[in-house]
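In: The following comprises the amino acid sequence and a computationally predicted model.
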Amino acid sequence: MPAALPASALLPAHAAFGTPAYGTAVLPVDPVVAQRTGRMHHVPTLVGSTHDEATLFAALIFPQPIPTQAYRQTLQGLYEPQDVDAVLARYPADGNGDVRDELARIMTDQSWACTVHDTRRELGRHQRVSGYEFADATVPVLFPDLPPFPGGYKAYHASELLMLFDFPGVTLTPAQRKVSDYMVAAWGRFARTGDPGWRADVQSLAPDAIGPTDFARDHQCGFWATV
C-alpha cells in the first residue's frame, strides 16, 4: 500500500510523546479540543496518576548516575536558557550525588501530573470528574531487571495496577492490602454509579494515608504553567 504522506511530513509527529491519532471514525476530534469544547460523551470520569510517574522512564533514559555538577548542563539540554535557573530553584539537588531523582520529579510534574491536572480541569467544566493519585512509595517493583535508582522507584508509572489486580509473585503488606481493598471497592462503585465515594478533588491513595491531597501545589503546576 503506497504511503499517503512523505516521510518528511511524518517526522515532526514521530517525536511527539503519547499523542493519539485523531480525525478518524473512532476519534474524530483532537482530544484537547474535545475537552475544551465539550464535544464528547458527557459521562462521569475517573482521572488519576501515580505520585512518581517518571522514575521508571528516567531510569531508562538515564541508566547511569548523573553527578550533581552535571545537573545544570543536563537541564540546559532540555529547557530554554531563560527557564533553567527557575527550574533549578524549584528542584534543587538533594545532595545524594545523583540528580536522576530530581530529573524524575521534574518529568513527573511537568509531563504527567500537571497534564493530568489540566485534563481534570477541562473535563470538569462539562461533566463530573473524580481524581486520584496513587502515592505508595514502598509499592513492589514489578520489573526485576531495572537498574538501581536514587531514592528508589517509589509510586512509579502504572504501579497502582498492583492494587487493583492480582499479579503472580507480588505480595502486599497488610497496610497495602487495605489500600488495595479500598481501591477495588472504589473502582467497582465508580463503575456502577459514577461515584468512587470520595468528595476530594484528588484522593491520595497510600498505606495509612488515604485522603485529600493538594495535587496542583504538590506538583508545582502553577510554576509549570509559566514554562
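Out: Yep, that arrived. Residues are numbered from 1 along each chain as shown.

In: Please make it C-alpha for all contacts and neighbour counts, starting now.
Out: OK.

In: end-to-end on stretch 201-218?
Out: End-to-end distance for stretch 201-218: 14 Å, by Cα to Cα, to the nearest Å.

In: Touching it from outside, list them.
Out: Stretch 201-218 is contacted from outside by 114, 117, 130-137, 175-176, 178-179, 200, 222, using Cα atoms under 8 Å, 6 or more residues apart in numbering.

In: one more structure, for comparison:
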Amino acid sequence: MPQRGARSALLGRDGFMRAVRLHVERAGTGHGGLLLITGEAGIGKTSLTGYAIQEARREDMLVLRGSCWGADGTPGLSGATLDEHRTFVGMMYDAVGRPFTEADYDQALRTAFGERPAKRVRAEYPTDAFPSPALAWATVITDRMWARGTQAQHDALARHVPLYAYEFADRDAPMFLPLPGDFDFGAFHTGDIPYLFEDEVAEPLFTPAQRRLSATMTGYWAAFARTGAPGDAGLPTWPRYRPGLAARPYTQSLAPRRIGPVDYHRRHKLDFWSRLP
C-alpha cells in the first residue's frame, strides 16, 4: 500500500508528469503559462489534471478549479433593456443639441416602414402618448427591432437549451457615457453593465435601491455561472423561459422597486408587430 502523502503514479505517463512538474515549478517562480491537456476519452486526462492539482498544492499554491457545460444543453441567460434604442436616438439628436421633431418622426416612420405602414405605426405610437417625438421614435425601434429580435432569439434558444430571460428596467440608471445634452435615456442600451461590473463613473451615482439591485443581479449571475440556473437562497425566484406553453414565456424584470415577471410580449406590443409586414 502506498504511503500517505506519496506522489501519485500514472503508468506510462512519465513524460507528461515531468511536463506538469515543470509548469508547476515555473509558476512557483512567478512565470505564468498554459498547459493544455487534450486527447480522446478514457486516456487519462482527468487523472493527469488531478496530478497537476496535487503538485501545485504540494507547493502550497492556491488552486482554483472551474468547469464548463458540454456543447449540448448548455444553459443560457439572455436579455435586453427596457429602452434599448433611447441610447441611439439621444446620442444622434436631443443629447447632442439637435431636438428630434414631429417632422423628423414622420420622416423616420416613412423611411423605415413605407407610406401606408407608417400610418399604422403612428396610430399605435402617437407622439401625444410620449413626452417627446424622440421618445416615441425610440420606443418604436426598441419594440420593433430590439424586443422583437430578443424574443425570437429566446424562442429559438429555449427549444434546445435551458434558458433564463430578463429585461433590465431601471429607468433611473446613471448615464455613464460622455454625452453633453439633456435627454431621458431611461433603461438605456448598456445601462445594465455597471450593475454587474464595477464602473468608476456610474457606481458612485447609485442610490441605495440601485445598489441592492446590483447586488441581486450579481447574485443571479454568479449562481448561474456556478450551477447553470440563476437561483440561490435569498434571491427572488426566476423560472425558466419555456416557449409554446399556454401562458406567455417567463421574463424576469430587473428594477430597483420590483424584481419579478413582466409580460414582455404585451409591454413591447409584439402582437402589433407580428401583423406588420
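Out: Alright, I've got the coordinates. Quick caveat: nothing in here was measured; it's all calculated off a predicted structure.

In: any idea how far residue 200 of the second structure is from the equivalent of residue 145 of the first structure over in the second structure?
Out: Counting by TM-score structural alignment, residue 145 of the first structure corresponds to residue 179 in the second structure. Using Cα to Cα, we find residue 179 of the second structure at a distance of 17 Å from residue 200 of the second structure.

In: Now stretch 177-197 of the first structure: buried residues?
Out: Residues 178, 179, 180, 182, 183, 184, 186, 187, 190, 194, 195, 196 are the ones in stretch 177-197 of the first structure that count as buried (16 or more other Cα atoms under 10 Å).

In: and those residues, which two are the farthest apart?
Out: Using Cα to Cα, these span at most 22.2 Å, a distance reached by 178 and 194.

In: which element is the residue nearest to the spatial centre of the second structure on?
Out: Nearest to the mean C-alpha position of the second structure, counting by Cα atoms, centre = their mean, stands residue 78 at 5.2 Å. Assigned by DSSP states H and E, residue 78 of the second structure belongs to strand 76-81.

In: After that strand, which helix or strand is next? Please name it.
Out: Following strand 76-81 of the second structure in sequence, per DSSP H and E, is helix 86-92.

In: what range in the first structure matches that next one?
Out: Helix 86-92 of the second structure corresponds to residues 55-61 in the first structure, going by TM-score structural alignment.

In: Check the offset of that stretch from the chain's centre.
Out: Distance, stretch centre to chain centre, for stretch 55-61 of the first structure: 13 Å (Cα atoms, centre = their mean, to the nearest Å).

In: Next, the mean deviation of it compared to the second structure.
Out: Compared with the second structure after fitting, stretch 55-61 of the first structure deviates on average by 1.6 Å (mean Cα distance after the TM-score superposition for the first structure).

In: Show me what residue 112 of the first structure aligns to in the second structure.
Out: Under TM-score structural alignment, residue 112 of the first structure pairs with residue 146 in the second structure.

In: Looks to me like its match is in a strand.
Out: No: looking at residue 146 of the second structure with DSSP: H, G, I helix; E, B strand; the rest coil, it is helix, so not inside a strand.

In: Just give the number of residues close to it.
Out: By other Cα atoms under 10 Å, the residues close to residue 146 of the second structure number 20.

In: Counting by contacts, list what the longest helix seen in the first structure packs against.
Out: Looking across the first structure with DSSP state H, the single longest helix is helix 174-193. In terms of contacts (3 or more Cα pairs under 8 Å, 6 or more residues apart in numbering; DSSP states H and E), helix 174-193 of the first structure is packed against helix 161-164.

In: got the contact list for the helix it packs on?
Out: 170, 176, 177, 179, 180, 181, 183, 184.

In: Now with 7 Å, please.
Out: Applying Cα atoms under 7 Å, 6 or more residues apart in numbering, the external contacts of helix 161-164 of the first structure come out as 180, 183, 184.

In: Need the residues you listed in JSON lines (columns: distance to residue 80 of the first structure).
Out: Shown next, in JSON lines, are the contacts of helix 161-164 of the first structure (distance: Cα to Cα, whole Å):
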{"residue": "180", "distance to residue 80 of the first structure": "42"}
{"residue": "183", "distance to residue 80 of the first structure": "40"}
{"residue": "184", "distance to residue 80 of the first structure": "43"}
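
In: Quick one: residues contacting the alignment partner in the second structure of residue 135 of the first structure.
Out: Using TM-score structural alignment, the partner of residue 135 of the first structure in the second structure is residue 169. By Cα under 7 Å, 6+ apart, the residues touching residue 169 of the second structure are 81, 82, 187, 253, 254, 255.
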